[in-house]
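*Asks:* Just a sequence and a predicted model for now, questions to come.
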Amino acid sequence: MPSNQDFYEFLIKRAKQLTDDWYNSLDKSNTSGVYTSSNPQVIETLKQQNFEFHGILCSIFITERLAFEQELDKWILSVAEDKEHINTPNHHILKEFVRVREQYLGFLQEFKDMSSEEDGFDVFNEWWKLLVQSFDHAMVRFVEMQTAVVNKQLQAQQEVINELSSPVIKLNEHTALLPLVGNIEPTRAEYILENALEQCVEKGVTQLFIDLSGVVLIDTMVAHQLFNLMDALQLIGVKPILSGLRPEIAQTAVQLGLKFDNLTITSTLSQALNRL
């Protein structure tokens, strides 16, 4: 009866053939991203990634499941973080996983046809199930990991956007300006509060002009956050001066019962800056 080692050796000897056959059979008219690249370096990297996958996938027949999945996860993460694959639609990547799986099932049939054993049906059936399960696992893990990678990138980009859209700009030694522009949703409002406090402390600011003339609309939760910012600034010794407060925002604040007693407010930023 053929052994796992026999089938492993059969497959691993054909790893290079698997990669060459796979790449040469790519239908570049029906895919996109990394699979259509004409850049020699990208093509070589793609082939190397595919070849490395075979070395890991074949090992499922001679290694413990946990060790196999750990090595597979390392490979999947490297591909998920690859810029070329990030720019390739997931459905095209999954389609290539399926095509490679068909290669393996084809080789399984070839190995079965070569075998003279009549009682090896159960073994071949187990190998078939193991291959299908391994590819299913690889595809699920790829989607999970690439989603995590993309979300992490989006979060980092959002943090940069937040930082650029709510800068504390020093005007002189102890005075700074915080110009707010665009829609302010709760997450951004929370970032503004934290960032403004940190920047004021780091820059030695004792007076902060907060201009809202570029803010069209805020909801009740955000209004609370902004007024919490005013209170927090005063607690750390920074005097907030509010300018550009639109009527609708003022109405929201009044409806919420927010107090303006301890705030210096001007209608425009230029009026506020005249206090310098």
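*Replies:* Now that the structure is in, tell me what you want to look at. Numbers count the residues shown, from 1 in each chain.

*Asks:* hey, let's count contacts and neighbours off CA atoms from now on
*Replies:* Noted.

*Asks:* Run a quick neighbour tally on Phe227.
*Replies:* For Phe227, the neighbour count with other C-alpha atoms under 10 Å is 17.

*Asks:* For it, list the residues it contacts.
*Replies:* By C-alpha atoms under 8 Å, 6 or more residues apart in numbering, the residues touching Phe227 are Leu258.

*Asks:* Mind telling me what element it is part of?
*Replies:* Per DSSP states H and E: Phe227 is located in helix 220-235.

*Asks:* how far off helix 220-235 does the following helix or strand past that helix point, in degrees?
*Replies:* Remark: after helix 220-235, the chain's next helix or strand is strand 239-243, criterion DSSP H and E. Relative orientation of strand 239-243 versus helix 220-235 (axes from the mean of the first three to the mean of the last three C-alpha atoms, to 10 degrees): 140 degrees.

*Asks:* one more structure, for comparison:
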Amino acid sequence: MERSIQQYIIEHRQEIAKGWLDTMKDVSAEPLTNVVSENVYVSMNSEFLDIIFSHQIESPEHFRTKLEEFIERVVKLGWPLTYLTRAIRLLRKVILELLMEDEFARDDNYVPMETVQELELWAEPIYHELEDIYATSWENTINLQKVALQELSAPLIPIFDNITVMPLVGTIDTERASIIMENLLEGVVKHRSEVVLIDITGVPVVDTMVAHHIIQASEAVRLVGAKCLIVGIRPEIAQTIVNLGIRLDQVITKNSLRVGVERALEITNRQIISMEE
């Protein structure tokens, strides 16, 4: 064989690029273009193709660095791995179709098996590189989001001197309950809280485990010298707690944050006064 597949791709870069970009336009990209404009989608395709072409001339380290930067943006956009693998699959198809029209092909547009195998050997390492980098980037992104969510999932917010609120939103599991307890105790000491309001308005389900964690948190606050009020007790939650036989005798509960704040002010010898004109 006078020319290798790599040489062929370099020499026919413009034809391959045009055929591939046209093919990518024809493929339904609605889930992707719902996130970005069509122009950005086309631009991303062009950039991706430039990076793939650089595989022929760049060092492996430089190629991987460029690919990592591109895939990191793909992951941040929420695009699936199938976007990348489909792109390589279609690129291989376009190259094969051009080979069938070239002197690589024999009679009846038949491409020799060794040529097809060489094309596969060219594409396979890129496939593996894409999968590896995407998986790593996705895992890193998930871990960063998890850390950020944990930091925001149980904040203790001072609203008055010595009065703080911890608004809880979403499902509470054992891991999150541990974070809530840690943030709660650290915050009580840091803000010198006398009263802490745990607002469960945004907690969709209160079962035995969730109630147990909340009572534990309340007891821990009491042990460090502060009072704890649980607010946001909706009727359905109150009914669930009663049905579960959970006793809240030692815990002050209120049906709303507003009422809870009023009670907290009373505990700290303050009150809300209406200012008349």
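*Replies:* Yes, it's here. This one's a predicted model, so the numbers in the text were calculated from it and none came from an experiment.

*Asks:* on that earlier part again, please identify the buried residues of the helix holding Phe227 of the first structure?
*Replies:* With burial defined by 16 or more other C-alpha atoms under 10 Å, the residues of helix 220-235 of the first structure counted as buried are Val222, Ala223, His224, Gln225, Leu226, Phe227, Leu229, Met230, Asp231, Ala232, Leu233.

*Asks:* just stretch 78-85 of the second structure next, same as before
*Replies:* Trp79, Leu81, Leu84, Thr85.

*Asks:* residue in the first structure matching the last one?
*Replies:* In other words, Thr85 of the second structure. Superposed on the first structure with TM-score structural alignment, Thr85 of the second structure falls opposite Leu94.

*Asks:* In this structure its match contacts Met139, no?
*Replies:* Yes. Counting by C-alpha atoms under 8 Å, Leu94 of the first structure touches Met139, with 6.5 Å between them.

*Asks:* And Val222 of the first structure, how close does it get to Gly237 of the first structure?
*Replies:* 23 Å (C-alpha to C-alpha, to the nearest Å).

*Asks:* How about residues contacting stretch 23-38 of the second structure?
*Replies:* Identification of contacts with stretch 23-38 of the second structure by C-alpha under 8 Å, 6+ apart yields Tyr41, Val42, Asn45, Leu77, Trp79, Ala87, Leu90.

*Asks:* what ranges do the helices span in the stretch 151-277 of the second structure?
*Replies:* 174-190, 208-223, 235-243, 257-267 (DSSP state H, counting those that start in this stretch).

*Asks:* JSON lines for these, including distance to Gln145 of the second structure?
*Replies:* Formatted as JSON lines, those follow (distance: least, C-alpha to C-alpha, whole Å):
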{"stretch": "helix 174-190", "distance to Gln145 of the second structure": "14"}
{"stretch": "helix 208-223", "distance to Gln145 of the second structure": "24"}
{"stretch": "helix 235-243", "distance to Gln145 of the second structure": "30"}
{"stretch": "helix 257-267", "distance to Gln145 of the second structure": "29"}
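
*Asks:* doesn't Gln225 make contact with Ala189 of the first structure?
*Replies:* Yes. Between Ala189 of the first structure and Gln225 there is a contact under C-alpha under 8 Å: 6.3 Å.
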